[in-house]
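Undergrad: no FASTA, just this:
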């Protein structure tokens, strides 16, 4: 996939109280279950899932489990003129 930002999805959270959550048994969770990064016994990120609940746009077209190698999170801040 590389660094192709044209494939990125920008979505705004609808409930700020559910924007980001960290649980000791999972990695970060965005929204209720919009993106949950799960870690299994091997310490790999191969138990991840997506379900649109707290963000405006759906991130994936399926609710199937998936794995990732790494992740980055960016905060976009509106620049005052």
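TA: Perfect, thanks for sending it. Please read all numbers here as calculations on a predicted model, not as lab measurements.

Undergrad: use CA for all of it now, contacts and neighbours both
TA: Noted.

Undergrad: all strands for this protein, in order.
TA: Secondary structure of the chain (DSSP state E): strands at 20-22, 26-30, 35-38.

Undergrad: Use this one as the comparison:
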């Protein structure tokens, strides 16, 4: 799978973390756990809004096994 590099359009929505759910990137990528922040991220979804590029072609929910976040300076 190829990486997607997308700049944020509105800095206030760049990245956030909900202590009971998980990280989210605007409304564009929400990595959510229905159980706890330490459980499986089994209810994740994407919808392009605050970033320049779409991450997925569908808004259907999906499961995330693992993720990494990088800051590019």
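TA: Received it, and whenever you're ready, just let me know what you need. Every value quoted in this text rests on a predicted model; they were computed, and no experiment measured them.

Undergrad: quick one on the thing from earlier: nearest to residue 50 of the first structure, out of the strands of the first structure?
TA: Evaluated with Cα to Cα, those place strand 35-38 nearest to residue 50 of the first structure, the distance being 4.6 Å.

Undergrad: Deepest-packed of the strands of the first structure, please.
TA: Stretch with highest mean neighbour count among those: strand 35-38 (a mean of 22; mean count of other Cα atoms under 10 Å).

Undergrad: average gap between that strand and the second structure?
TA: Here the mean offset of strand 35-38 of the first structure against the second structure after fitting is 0.4 Å, by mean Cα distance after the TM-score superposition for the first structure.
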